[in-house]
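Provided below are the primary sequence and the corresponding predicted coordinates.
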Amino acid sequence: MSTPVSTIRNLGPAFEASCTAAGIKDAETLRALGPDAAYAKILTTGTKPHFIGYYVLVMALQGRPWNDCKGDEKAALRKRFDTLKAANKPSAQNALDQLLDEIGVRKP
């Protein structure tokens, strides 16, 4: 059975759309990948990296409120995020497509 990503607490339709674009079709796949592998896949689609989005994902997959991350745990997550961001840059084509969309050159 396939469960929508947006059924996971703290993850809404926008995050679900990012997952779909990255080939993560359901909550089961997202949970199986885990936060780091899933976020890495999302970054390679050209999604702009946001630390808050990353740690919300981590908290969501742990079943915790999004704002439960504090102190040393948050600092450790920041290091993981920075590593993911550096290692998973979008492909040149995805980056070009994203830029063209932002300036309105391509039709939606």
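Happy to help now that I have it. Note that the coordinates shown come from a computational prediction; the quantities given were computed from them, not determined experimentally.

CA only for contacts and neighbour counts going forward, please
Fine.

how about residue 44: what's its closest non-neighbour residue?
Using C-alpha to C-alpha, 6 or more residues apart in numbering and skipping residues adjacent in sequence, the residue nearest residue 44 is residue 90, 4.2 Å away.

that neighbour against residue 48, yeah?
No. Assessed by C-alpha atoms under 8 Å, residue 90 is found out of contact with residue 48, at 9.1 Å.

for comparison:
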Amino acid sequence: MSDPVSSIRNLGPAYEESCKRAGIYSAQELRDLGADEAYGRLLQSGSKPHFIGYYVLVMALQGRPWNDCKGEEKKALRKRFDAIVAASYDKGRSEFEAALDAIGVIEKRR
């Protein structure tokens, strides 16, 4: 059996549940996807964007404390976060519509 998402430092049961909703079931799957792809999937599955949640994920996948992100690195991560949100989060769509979009039934709103 593979290790759960919550086996990664800084990621607890709530993050693990969010990952499951996004179709990410193990720590290895999360590592293989990487932070940006995984966070995009979290947003597409209904999670609301939150910068701290994103950089906690980045730090966790690097094996660093969640609050280790500072200065220029944090600014660069903010730009990546904004790009992921722009590409993956549709605040005008209901969770039901987002689910239909995820399975390819309806198109993403612009």
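Great, that's in hand. Just so it is clear, the model here is predicted, and its values are computed rather than measured.

circling back: next, count neighbours for the residue nearest to residue 44 of structure 1.
20 (other C-alpha atoms under 10 Å).

next one: stretch 6-23 of structure 2 to chain centre, how far?
Mean C-alpha position of stretch 6-23 of structure 2 versus that of the full chain (C-alpha atoms, centre = their mean, to the nearest Å) differs by 10 Å.

residue closest to the middle of structure 2?
Geometric centre of structure 2, nearest residue: residue 39, 2.0 Å, by C-alpha atoms, centre = their mean.

so who does it touch?
Residue 39 of structure 2 makes contacts with 54, 84, as judged by C-alpha atoms under 8 Å, 6 or more residues apart in numbering.

now it: which helix or strand?
Here residue 39 of structure 2 sits within helix 27-44, counting by DSSP states H and E.

and that helix, how far from structure 1 on average?
Superposed on structure 1, helix 27-44 of structure 2 shows a mean distance of 0.2 Å to its aligned residues (mean C-alpha distance after the TM-score superposition for structure 1).

residues in structure 1 aligned with that helix?
Aligned by TM-score structural alignment, helix 27-44 of structure 2 corresponds to residues 27-44 of structure 1.
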